[in-house]
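Colleague: mind folding the following:
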Amino acid sequence: MLKEKEKGRKMRQAVTWVGLPLVAVLGWFYPWLGFLMLGCMVGSLGVAAFRGRAWCDWMCPRGAFFDLFVRPLSRKVKIPVLFRSSYVRVFMIGLIFTMIGLQWYLAWGNVAAMGLALVRILTVTTVVGIILGLMIHPRVWCHICPMGTLGHWLSTGKKPLSVGDACVNCLACARVCPMQLEPHEYRLQGIMGDNDCIKCGTCVAACPRRALSFDNGRLIKKENRAA
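Modeller: Okay, the predicted model is just below:
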């Protein structure tokens, strides 16, 4: 079941990752491609408002690129707590949007220059993400990505992961989570309260006790039948 889930994710990511070089590479020659970033921004927030950070699973071209191409070469060590700090996340939002705003202010009226400003930001942040991904973990950038943080804030209560009583803290979920989250820690609460969950379902497929589900009602029914 886990292999099938991972295969399905890779197939979807194989379609979306091309959006990254489309903008970050071709955008230097065709600056208007930079405005595609705005579509990604709107898409990520729109999805977050209803399904949490599901956009970051496979719909985000950069996230897909990190999983497909950076993960095989990554050291895959534990992500430092610093990268999940609210202060760092707020700082990154302020930094990135200030840089975009400043460049747009200087280039206002020049559509090509405004598009190139977005391409420039995407290229620089992607290079940073690749370096962090190789040195630490492929999804480090996803924890400090401004749009990911905004999605994180919008995700409360949106399609939460249920953690049933069948959980025995075997850590299987934590070992496969692409965001290095630990669903088993929320067994007593019954619902994982970490909004950085990208709803990929990998942990659900990996759980040997079938204790995890994004369908709370179905999980409860299963537990009742077991009782």
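
Colleague: make it CA atoms for all contacts and neighbour counts henceforth
Modeller: Fine.

Colleague: closest to the centroid, which residue in this structure?
Modeller: With distances taken as CA atoms, centre = their mean, Cys56 lies nearest the centre of the chain, 3.3 Å away.

Colleague: same for the helix or strand harbouring His143, what does it pack against?
Modeller: If you go by DSSP states H and E, His143 is part of helix 140-144. The contact analysis (3 or more CA pairs under 8 Å, 6 or more residues apart in numbering; DSSP states H and E) places helix 140-144 against helix 86-107, helix 111-135.

Colleague: which one of those helices lies closest to Gly43?
Modeller: helix 111-135 (16.3 Å; CA to CA).

Colleague: spit out the contact partners of the closest residue to Thr16 other than its chain neighbours.
Modeller: Spatial nearest neighbour of Thr16, excluding adjacent residues (CA to CA, 6 or more residues apart in numbering): Pro61 at 5.1 Å. Taking CA atoms under 8 Å, 6 or more residues apart in numbering as the criterion, Pro61 is in contact with 13, 16-20.

Colleague: which of those residues fall within helices?
Modeller: Cross-referencing those against helices under DSSP state H gives 13, 16, 19-20.

Colleague: dump those to TSV, plus neighbour count and distance to Asp67.
Modeller: What follows is these, written out as TSV (neighbours: other CA atoms under 10 Å; distance: CA to CA, whole Å):
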residue	neighbour count	distance to Asp67
Gln13	23	8
Thr16	18	12
Gly19	19	14
Leu20	21	13
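
Colleague: out of those residues, flag the one nearest to Cys170.
Modeller: Gln13 (28.6 Å).

Colleague: I'd assumed Trp58 was in contact with that closest one.
Modeller: Yes: between Gln13 and Trp58 a contact is recorded at 5.0 Å, counting by CA atoms under 8 Å.

Colleague: strands of this structure, start to end?
Modeller: Ranges of strands within the chain are 162-163, 212-213, based on DSSP state E.

Colleague: could you dump those strands to CSV with mean neighbour count?
Modeller: Formatted as CSV, those follow (neighbours: other CA atoms under 10 Å):
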stretch, mean neighbour count
strand 162-163, 26
strand 212-213, 26
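
Colleague: this one next, for a side-by-side:
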Amino acid sequence: MARSAEEARRPATGARIRRATGKRQRARRLALTVSFLLFPITIFYFSPVLVIEGALAGAVVGSMLVFLLQFASALVLRRAFCGWLCAAGGLQEIEADAVGKPARLGWRTRIKYVIWVPWFASIVACAWVAGGFTTIDPLAGIPGGVSLNNPLGLGIYFGIVALFFVPNLFLGRRAMCHCICWMAPFMVLGGKLGRAMRVPQLHIDARPETCVGCGKCSKACPMSLDVPALLHEGAIADAECIQCGACADTCPKDTLSLRFGRMAKRAGGA
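Modeller: Sure, this is the predicted structure:
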């Protein structure tokens, strides 16, 4: 009788879990959409150009503060910002419903580092020429704290929107997150440093022994990762994972779960 009662409870428990995970993805998509709608206000706080201008003046500007915060938060949250709060990510996930096809990965994921390294080196060089950072001015280049406070800013805004929108029509969903995002390397490095320091992190935990190979996780992944191929370590450690939890929320066997803790490698790779 006890066993029968336990089996009778399982469908109800599974239904509650599915409802909860469905709500999580709806909340995540809503947060991304709101972030994108606020992009005309916040865009200059992510500007790679203002950082260089600030460095030449010896000033820590708003976008540098944001990049430093992304690096610091990634020690614990890895790339969760990309999955939950990024305005450009929100734009791309809205677009993904129309595009549908997965992104082409491979060597393309390295392009952003080819862009990032000389850009970061130029920031360091400009700061050295200026004699170091001597002031902190979060609103430098952002009068009144609002990015698009004059018509001239519209060209920049629509240029960035086009940069993160048009190539995905040909390269697949969230392709520009993989290829050109200048913010991603800050979080990738922060996440790797946090794991090396054995800091508890937000991550996708895995029980590969329960995987049935249905492929639903890979179809749900907004970053087009081959999730079943990444399960062998007991956690999704790939640098392109954005901790969105979409794979875990679609898994029919609870093989995957979004959790907080140390990403310890399991014995025997299981």
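
Colleague: before we move on, back to that, can you redo the contacts of Pro61 of structure 1 as TSV with distance to Phe91 of structure 1?
Modeller: TSV is the format used below for the contacts of Pro61 of structure 1 (distance: CA to CA, whole Å):
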residue	distance to Phe91 of structure 1
Gln13	29
Thr16	28
Trp17	27
Val18	29
Gly19	26
Leu20	24
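
Colleague: quick one on the thing from earlier: closest to Cys145 of structure 1 out of the helices and strands packed on helix 140-144 of structure 1?
Modeller: Ranking these by proximity to Cys145 of structure 1 (CA to CA) places helix 86-107 first, at 7.3 Å.

Colleague: any chance you could list what contacts that closest one?
Modeller: 82-83, 113-114, 117-118, 121, 143-146, 149.

Colleague: quick revisit: so what does the residue nearest to the centre of structure 1 match up with in structure 2?
Modeller: Under the alignment (TM-score structural alignment), Cys56 of structure 1 pairs with Cys82 of structure 2.

Colleague: also Ala205 of structure 1?
Modeller: So Ala205 of structure 1 corresponds to Asp249, using TM-score structural alignment.

Colleague: for Arg139 of structure 1, same thing?
Modeller: In structure 2, Arg139 of structure 1 lands on Arg174 (TM-score structural alignment).

Colleague: now swap in Thr16 of structure 1 and tell me
Modeller: Using TM-score structural alignment, Thr16 of structure 1 pairs with Ser35 in structure 2.

Colleague: contacts only, for that match.
Modeller: Ser35 of structure 2 neighbours (CA under 8 Å, 6+ apart): 85-87, 90.

Colleague: the residues you listed in helices, which ones?
Modeller: 87, 90.

Colleague: from the contacts of Ser35 of structure 2, which is closest to Ala206 of structure 2?
Modeller: Leu85 (24.3 Å).

Colleague: before we move on, the earlier item: filter the contacts of helix 86-107 of structure 1 down to the buried ones, ChimeraX style.
Modeller: Buried subset of the contacts of helix 86-107 of structure 1, written as a ChimeraX selection, criterion 16 or more other CA atoms under 10 Å:
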select :83,113,114,117,118,121,143,144,145,146,149
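
Colleague: let me know the closest of the contacts of helix 86-107 of structure 1 to Gly201 of structure 1.
Modeller: Nearest to Gly201 of structure 1 among these, with distances taken as CA to CA, is His143, at 18.3 Å.

Colleague: pretty sure that closest one sits against Phe83.
Modeller: Yes: the pair His143 of structure 1 / Phe83 is scored as a contact, 6.2 Å apart, by CA under 8 Å.

Colleague: just to revisit the earlier point, excluding its backbone neighbours, what's nearest the match of Ala205 of structure 1?
Modeller: Using CA to CA, 6+ apart, the nearest residue to Asp249 of structure 2 is Thr21, at 5.1 Å.

Colleague: that neighbour: neighbour count?
Modeller: Neighbours of Thr21 of structure 2 under the rule other CA atoms under 10 Å: 17.

Colleague: ok, Leu68 of structure 1 next?
Modeller: So Leu68 of structure 1, with other CA under 10 Å, has 17 neighbours.

Colleague: that one: what's it in contact with?
Modeller: 10, 13-14.

Colleague: which residue comes closest to Gly52 of structure 1 once chain neighbours are left out?
Modeller: Excluding the flanking residues, the one nearest Gly52 of structure 1 by CA to CA, 6+ apart is Ser155, at 4.1 Å.

Colleague: trace the one you found over to structure 2, please.
Modeller: Looks like Ser155 of structure 1 aligns to Gly191 there (TM-score structural alignment).

Colleague: right, and that match touches Ala80 too?
Modeller: No: contact between Gly191 of structure 2 and Ala80 fails when scored by CA under 8 Å: they sit 10.0 Å apart.

Colleague: now do the shared contacts for these two.
Modeller: By CA under 8 Å, 6+ apart, the residues touching both Gly191 of structure 2 and Ala80 are Ala74.

Colleague: which one of these two is surrounded by more residues?
Modeller: Using other CA under 10 Å, the more surrounded residue of Gly191 of structure 2 and Ala80 is Gly191, with 26 against 21.

Colleague: got the contact list for the more buried one?
Modeller: Contacts of Gly191 of structure 2 (CA under 8 Å, 6+ apart): 71, 74-79.

Colleague: run the last query once more with 10 Å
Modeller: Listed by CA atoms under 10 Å, 6 or more residues apart in numbering, the contact partners of Gly191 of structure 2 are 71-79, 185, 197, 199, 201-202, 237, 239.

Colleague: so which of the residues you listed wins on neighbours?
Modeller: Arg78 (31 neighbours).

Colleague: hmm, Gly261 and it touching each other?
Modeller: No: using CA atoms under 10 Å, Arg78 of structure 2 is not in contact with Gly261, being 11.9 Å away.
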